[in-house]
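Enquirer: Below is the structure, and that's it, no one-letter string:
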């Protein structure tokens, strides 16, 4: 096994080595069920099995790539790492509150913008999922400068902050939620935040560059690999469709429900 990132048969880097039947160039990292290196020799070990491969596909979020997760051996080309570091990746968390009923509808409310009492604190967007037929659920979107209130806090504390703002806006006590869910993307080492944005010094060309293959063999997908829908779930999905078509060499792919496989 090599640690230099070169093929033991040719002495060249995987990106520049022409693929041969049975060879592999596999993007791997410190993820559950994955190995901890990329190999470029006749086969690779994966969950106890050895599989040949000619193309690899990375779906690591931009925050993980900024932290060198997974570790690419050899390193990605400089123009690729430059785009990774130029793009911004912030903190954006959500607090979802489920209630017995959509009490806010009685006040004539639906989607809301809540302003905390502190003048220096940013507003929060609250989306009414009941308006979309998903039941009596409010989802509070908390932006970068306010996410410190959620960092390391238990879900009950995050819920109390939102219900306190709702009570102040209603002028009456807010009912207790029956269920609470809080994201923690910033604390997750395999995401390190959310979502991608284009700061000064970067441009839309950077995410588009991240969506192009390295040497035609290492593919990338994710919301950060295209500029049309940067930061959105549908942007991530369409990037996956794009790479599936590239991988299969087809102009279309069929989408359907995943099924359990033995």
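Expert: Cool, got the structure. What you are looking at is a predicted structure, and each value in this text was computed from that prediction instead of being measured. Residues are numbered from 1 along each chain as shown.
Enquirer: CA atoms for contacts and neighbours, from now on please.
Expert: Fine.
Enquirer: Provide the secondary structure category for residue 139.
Expert: What DSSP: H, G, I helix; E, B strand; the rest coil gives for residue 139 is strand.
Enquirer: Check the secondary structure at the residue nearest to it when sequence neighbours are not counted for me.
Expert: The shortest distance from residue 139 to any non-neighbouring residue, by C-alpha to C-alpha, 6 or more residues apart in numbering, is to residue 96 (4.2 Å). Of the three states, residue 96 takes strand under three-state DSSP.
Enquirer: residues touching residue 96, list them.
Expert: For residue 96, the contact set (C-alpha atoms under 8 Å, 6 or more residues apart in numbering) comprises 137-140, 180-182.
Enquirer: Likewise for residue 180?
Expert: Residue 180 neighbours (C-alpha under 8 Å, 6+ apart): 95-98, 155-156, 159.
Enquirer: Could you tell me which of the residues you listed count as buried?
Expert: Among the contacts of residue 180, those classed as buried by 16 or more other C-alpha atoms under 10 Å are 95-98, 155, 159.
Enquirer: picking that back up, how much space separates the residue nearest to residue 139 from residue 169?
Expert: From residue 96 across to residue 169, the span is 18 Å (C-alpha to C-alpha, to the nearest Å).
Enquirer: and what of residue 162?
Expert: As judged by C-alpha to C-alpha, residue 162 and residue 169 stand 11 Å apart.
Enquirer: quick one: which of the two has more around it?
Expert: The neighbour count for residue 162 versus residue 169, taken as other C-alpha atoms under 10 Å, is higher for residue 162 (22 against 16).
Enquirer: what about the nearest residue to the more buried one once chain neighbours are set aside, how many neighbours?
Expert: Spatial nearest neighbour of residue 162, excluding adjacent residues (C-alpha to C-alpha, 6+ apart): residue 140 at 7.3 Å. By other C-alpha under 10 Å, 24 other residues sit near residue 140.
Enquirer: Let me have the contacts of residue 96 in TSV, extended by distance to residue 238.
Expert: As requested, those are exported to TSV (distance: C-alpha to C-alpha, whole Å):
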residue	distance to residue 238
137	27
138	27
139	24
140	26
180	30
181	27
182	26
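Enquirer: now, among those, which is nearest to residue 237?
Expert: Checking the contacts of residue 96 against residue 237 with C-alpha to C-alpha, the nearest one is residue 139 at 21.8 Å.
Enquirer: try it against this one:
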């Protein structure tokens, strides 16, 4: 079923149009980065990483939220499940096909961004040497973050009866998961004593339950060529893979028990 869903995705004109739009935005980075008088390279890297992260986020949410909900809403899932295919195989095939499409998309966009940065840097060479190994690691972390979001939206889609529920909740979890680390550190710092115990308990709950997306952010290190602690980054990679597998397991478990009529 994996190749069957891949063929379906390849026929989607939306993916081609979306890829073209994101690539066109990246091609405008050298022009926009020239508005910075002395930090052309830094601004180009920042915009490229932001474009990669946002485009991967939106595509992951759309693929995860639309896939299961569309099949259930149109009753296509009844035809698929009438075949000698288990539900868990169906969900894993959906995730696998979506993950391959998402990976191919980020790979192409990442190549375009890698070509754009040297062009922008040639206008006003930076005093800092650009570290390509950090750039590649940043792209890997963006890819893992997008896979985690894909698994989250797929899990929510396995219980949803509308498209907007997994889409909105996935977006809200992403926004909340990006600030829980800062909120946790602030409340447990020297200024945290002035806040109530209930507020700190709620923040701690969100900190430990929601995925910590700040672990996948290497923007400062990539932009300013700072030293990277590869031990911490390998832990972030393991954290992302573990969380993704857990969400995929939850999606399979929930959809396996869902009543479909």
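Expert: Cool, got the structure. Values in this document were obtained by computation on a predicted structure and should not be read as measured data.
Enquirer: what TM-score do we get after superposing?
Expert: Once the chains are laid over each other, their TM-score by TM-score structural alignment, normalised by the length of the second structure reads 0.22; 95 aligned residues with a C-alpha RMSD of 5.8 Å.
Enquirer: need the next SSE after the strand or helix carrying residue 202 of the second structure, C-terminal direction.
Expert: Assigned by DSSP states H and E, residue 202 of the second structure falls within helix 197-209. Next in sequence after helix 197-209 of the second structure, counting helices and strands by DSSP H and E, comes helix 219-223.
Enquirer: Show me which parts of that next one are buried, residue by residue.
Expert: Buried residues in helix 219-223 of the second structure (16+ other C-alpha under 10 Å): 219, 221-223.
Enquirer: One more: stretch 172-187 of the second structure?
Expert: 173-174, 176-178, 180-181, 183-184, 187.
Enquirer: And the closest residue to residue 49 of the second structure other than its chain neighbours, how far from residue 198 of the second structure?
Expert: Sequence neighbours aside, residue 219 is the residue nearest to residue 49 of the second structure in space, at 7.2 Å (criterion: C-alpha to C-alpha, 6+ apart). Distance from residue 219 of the second structure to residue 198 of the second structure, counting by C-alpha to C-alpha: 33 Å.
Enquirer: same check, this time on residue 94 of the second structure
Expert: Counting by C-alpha to C-alpha, the gap from residue 94 of the second structure to residue 198 of the second structure is 41 Å.
Enquirer: Among the two, which residue is more densely surrounded?
Expert: Remark: of residue 94 of the second structure and residue 198, residue 94 carries more neighbours, 22 against 9, as counted by other C-alpha under 10 Å.
Enquirer: can you pull the buried residues of whichever strand or helix holds the more buried one?
Expert: Taking DSSP H and E as the definition, one finds residue 94 of the second structure inside helix 87-123. In terms of neighbour count (16+ other C-alpha under 10 Å), helix 87-123 of the second structure has its buried residues at 87-88, 90-99, 101-103, 105-107, 109-110, 112-114, 116-121.
Enquirer: same check, this time on stretch 65-79 of the second structure
Expert: Those would be 65-70, 72, 77, for stretch 65-79 of the second structure by 16+ other C-alpha under 10 Å.
Enquirer: and what of stretch 24-32 of the second structure?
Expert: Per 16+ other C-alpha under 10 Å, stretch 24-32 of the second structure contains these buried residues: 26-27, 29-30.
Enquirer: Show me the contact partners of it.
Expert: 44, 47-48, 51, 112-113, 116-117, 119-120.
Enquirer: Could you pull up the residues touching residue 88 of the second structure?
Expert: 252-253, 255-256.
Enquirer: Can you tell me the element residue 79 of the first structure falls in?
Expert: Per DSSP H and E: residue 79 of the first structure is located in helix 78-86.
Enquirer: What residues sit buried inside that helix?
Expert: In helix 78-86 of the first structure, counting by 16+ other C-alpha under 10 Å, buried: 80, 83-86.
Enquirer: so what does it touch, helix or strand wise?
Expert: helix 62-66, helix 205-210 (3 or more C-alpha pairs under 8 Å, 6 or more residues apart in numbering; DSSP states H and E).
Enquirer: So which other helices or strands are in contact with the first one?
Expert: If you count contacts as 3+ C-alpha pairs under 8 Å, 6+ apart, helix 62-66 of the first structure packs onto helix 78-86.
Enquirer: repeat for the longest one
Expert: Contacting helix 205-210 of the first structure under the criterion 3+ C-alpha pairs under 8 Å, 6+ apart are the following elements: helix 78-86.
Enquirer: Quick one: name whatever helix or strand follows the helix it packs on.
Expert: Counting by DSSP H and E, what follows helix 78-86 of the first structure is strand 88-89.
Enquirer: rewinding a little: which of the contacts of residue 96 of the first structure are buried?
Expert: 137-140, 180, 182.
Enquirer: just curious, which of those is nearest to residue 218 of the first structure?
Expert: residue 182 (34.0 Å).
Enquirer: Not counting sequence-adjacent ones, nearest residue to the closest one?
Expert: Closest to residue 182 of the first structure by C-alpha to C-alpha, 6+ apart is residue 95, at 4.6 Å.
Enquirer: Pull up the gap between residue 83 of the first structure and residue 240 of the first structure, please.
Expert: Distance from residue 83 of the first structure to residue 240 of the first structure, by C-alpha to C-alpha: 20 Å.
Enquirer: no, scratch that, I was asking about residue 248 of the first structure
Expert: Residue 248 of the first structure is 12 Å from residue 240 of the first structure, by C-alpha to C-alpha.
Enquirer: Neighbour count for these two, which is higher?
Expert: Ranked by neighbour count (other C-alpha under 10 Å), residue 248 of the first structure and residue 240 place residue 240 first, with 20 against 10.
Enquirer: From residue 62 of the first structure, how far off is the closest residue to residue 89 of the first structure other than its chain neighbours?
Expert: Ranked by C-alpha to C-alpha, 6+ apart and with sequence neighbours excluded, the top spatial neighbour of residue 89 of the first structure is residue 196, at 4.6 Å. Between residue 196 of the first structure and residue 62 of the first structure the distance is 7 Å, computed by C-alpha to C-alpha.
Enquirer: do the same with residue 162 of the first structure
Expert: Residue 162 of the first structure is 29 Å from residue 62 of the first structure, by C-alpha to C-alpha.
Enquirer: Then residue 46 of the first structure?
Expert: 24 Å.
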